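J.: Have a look at this prediction, sequence included:
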Amino acid sequence: MTAATVGSLNHSVTNTESMDIVISPNVFYTFAELLIAFLSSVGNIFVCIAVMKNRRLRTVTNYFLVSLAIADICVGAIAIPCAIMTDVGIPRFNIYLCLLMLSVLIMLTQSSIFSLLAVALERYISIFFPFQYQTIMTPKNAIIIIVITWILAFLIGLVPLMGWHKAAPSSGYCFFVFVVDMTYMVYFNFFGCVLIPLIMMFLIYAQIFIAVRNQIHRMAASNIKSKAQEKQADRIKKEMKTATSLFLVLFLFAVCWIPLHIINCFILLCPECSVPLPLLLTAIILSHANSAVNPILYAYKMKAFRRTFKAIFLCLSNVVEFFLICSQNTLNIEN
């Protein structure tokens, strides 16, 4: 799952277990990871600020998106630095600290999946149980669900640290495939905790799109055009637009993460198969890049987010301009 896979496969040919091997960082990989870390942290901080500042964005759906944004901020601020360190085998001779660092991205990825699943279920209730929605999906219930998803993600990510891991390599290097058991990554994490929720979400969105399409067709076939029907038609179109945007978030998550999980399957099920290093690097960078794309998608697809982002940028530019003017005036006074 992390950059440690690169190092472990790159040096597994002959002398990976050697005590005196020198591991050099991959410059391109490190630069790409640092860029993604910056974009992910800044972009998702903007998402959190936007929801906090704009009352129109304080919806149950967006509470779950904030949970997703927090996970992505942690990917940029915590998980990617850990991945860069484990790419060169750091920390050495500390199996438990190594496992903890390698488990961070698993926790955050699982939290993202649960947040996306919560969003899908919330949209399902909104479409199929509109009259019960206000009772079921209250802000309080949303917060409770978010707390539960983070606890579950934390426990799933800590499974390797609890004992489901390989023995520490004699070299002491913290490489992913030498420390984390691939049976955990493939059978438990991928098949059980990633693939099943993804399939459930795709089925949920398929039902949503079919139901909304049928409603639109029924209303189009009706000859009676009352104000109530027009209002309902506007609501359905809005629901369809929201569901489409959120489905794109899910689709991009699957596109970014599935390749790396498939590579993990090859590592476990076909140990003699050779995984090209450029392909592996691309899969790792792609998985981490998912944390940076959501704010861009919100800005592009959701008008309320786009307007709020523009207001935040304008505010920041005014603050920067103010400080520049103050500093210039200070220099003039001193001169």
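T.: In hand now; what should we look at? Numbering: from 1, shown residues only.

J.: alpha carbons only for contacts and neighbour counts from here, please
T.: OK.

J.: what about the strands in the stretch 101-250 of the chain?
T.: With DSSP state E, counting those that start in this stretch, there are no strands along the stretch 101-250 of the chain.

J.: could you pull out the helices for it?
T.: Using DSSP state H, counting those that start in this stretch, the helices found in the stretch 101-250 of the chain span residues 133-136, 139-157, 176-179, 182-183, 196-221, 227-269.

J.: Dump these to CSV, plus mean neighbour count and distance to Arg306.
T.: Formatted as CSV, these follow (neighbours: other Cα atoms under 10 Å; distance: least, Cα to Cα, whole Å):
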stretch, mean neighbour count, distance to Arg306
helix 133-136, 13, 26
helix 139-157, 17, 23
helix 176-179, 24, 39
helix 182-183, 18, 41
helix 196-221, 15, 24
helix 227-269, 17, 13
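
J.: export those helices to JSON lines and tack on distance to His165?
T.: Formatted as JSON lines, these follow (distance: least, Cα to Cα, whole Å):
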{"stretch": "helix 133-136", "distance to His165": "40"}
{"stretch": "helix 139-157", "distance to His165": "12"}
{"stretch": "helix 176-179", "distance to His165": "6"}
{"stretch": "helix 182-183", "distance to His165": "9"}
{"stretch": "helix 196-221", "distance to His165": "23"}
{"stretch": "helix 227-269", "distance to His165": "14"}
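
J.: another one to put next to it:
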Amino acid sequence: MGNGSAPGNGSEPPPPPPGGHNVAALVLGIVLILLIVGGNGLVCLSVCTERALKTTTNYFIVSLAVADLLLALLVLPLFVYSEFQGGVWSLSTVLCDALMTMDVMLCTASIFNLCAISVDRFIAVSVPLNYNRRQIDLRQLILISTTWIFAFAVASPVIFGLNNVPNRDPSLCQLEDDNYIVYSSICSFFIPCPVMLVLYCAMFQGLKRWEEARKAKLRGGIYGGNRKLYHPSPFIEREQAGLEPDECNPYAHSDHPLPGDYVMNNGVQTVSYPHLQYPPPGHSRKRAKINGRERKAMRVLPVVVGAFLFCWTPFFVVHITRALCKSCTIPTQVTSTVTWLGYVNSAVNPIIYTVFNAEFRNFFRKVLHLFC
């Protein structure tokens, strides 16, 4: 998902280790690919098969997991092959451009999916009455589709020939245009990240206000003793506490009593007003509710975002620094380390879901028991 290149972008590739092959990179790459495919595959499978996990937030998480799966299947094998060869690219330049395109697109899709989740959650908290919680709707489908369309738009210049510059070194697989490196880094990381963080802050402020209002409403309810709270209905019931019916009825001794039929039933006076029409109980006011499952999902999201920023911020800082500062010397070991750290993020998300979400954890445990 790195929005850039294999090690060696803008600098000489690291010399191959003795024997010409980096076995450690090969082993690490294979383990990483298996973890990403296994973890994110389970995420997709769990949401597709478990009814409890079919929430709108989890559909966005599936889109994020698909980006990580595609990374493991389409990008990492070629990246690991290049690392195994000591950073030297021995395949065709067309394949290199395809690798760079997928690399940029999948990284961009990941962060755009996180932004889409933040937009969706902000809408759920800010305008809950217009939010569909039961199933994914058109707005959410548009959000998910837009993330992938924009991600391809950011990456497409590479596959359409941007890398075909004069004197291109075919032994290096990298982004060749520094201006494009700056542009793609800004579009893929430095603009979406602040937007996403602002939306999450606003969302949690709104959620906090919603929780405070809910608690205040519960505290304001009257329960206990001989006092009961009733919803408006055609029948108004009042329990008598040692009082006669006429004493409780302000209209009993009036020359103009309120028209209605009075009935006593086990000490409870029931007054019906046939001429008044009330809406059915429970439909007089539409109420929005953020359920416990949604609140659990919201608590996981900051951890996912934090892990993404931790893994990818070093890469983008190094990446854009090398493009803007020609005199800066960044060791190839640093470039390789931050690139690997970014790819590790694709294996982290399923672990986060397992630790922080009991429903994901139960499904993963159930699947693992089938094979163990």
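T.: All right, it came through fine. Values in this document were obtained by computation on a predicted structure and should not be read as measured data.

J.: Need the TM-score between these chains.
T.: Once superposed, the chains reach a TM-score of 0.80 (TM-score structural alignment, normalised by the length of the first structure), with 302 aligned residues with a Cα RMSD of 3.0 Å.

J.: picking up where we left off before, so which of the helices of the stretch 101-250 of the first structure gets nearest Ala168 of the first structure?
T.: helix 176-179 (6.3 Å; Cα to Cα).

J.: Mind listing residues that contact that closest one?
T.: By Cα atoms under 8 Å, 6 or more residues apart in numbering, the surrounding residues in contact with helix 176-179 of the first structure are 1-5, 8-9, 86, 95, 99, 102, 165-169.

J.: State the pair within the residues you listed that is farthest apart.
T.: Greatest spacing in those, by Cα to Cα: Ala3 and Ala167 (19.7 Å).

J.: quick one: which of the two has more around it?
T.: Ala3 (29 against 12; other Cα atoms under 10 Å).

J.: how much space between that one and Ala32 of the first structure?
T.: In this view, Ala3 of the first structure and Ala32 of the first structure are 12 Å apart by Cα to Cα, to the nearest Å.

J.: cool, Ser103 of the first structure as well?
T.: Ser103 of the first structure is 21 Å from Ala32 of the first structure, by Cα to Cα.

J.: Check Ile263 of the first structure too.
T.: Separation of Ile263 of the first structure from Ala32 of the first structure (Cα to Cα): 20 Å.

J.: Contact partners for the equivalent of Asp178 of the second structure over in the first structure?
T.: Aligned by TM-score structural alignment, Asp178 of the second structure pairs with Met182 of the first structure. Shown in contact with Met182 of the first structure (Cα under 8 Å, 6+ apart): 264, 267-268.

J.: swap in Ile78 of the first structure?
T.: Ile78 of the first structure neighbours (Cα under 8 Å, 6+ apart): Val104.

J.: Roughly how far does the aligned residue in the second structure for it sit from Met102 of the second structure?
T.: When the second structure is aligned by TM-score structural alignment, Ile78 of the first structure is paired with Leu74. Shown here: Leu74 of the second structure relative to Met102 of the second structure, a distance of 7 Å by Cα to Cα.

J.: re the thing from before, how do the contacts of Met182 of the first structure look in the second structure, which are kept?
T.: Retained in the second structure: Leu268, out of these (criterion both residues aligned by TM-score structural alignment, their matches' Cα atoms under 8 Å).
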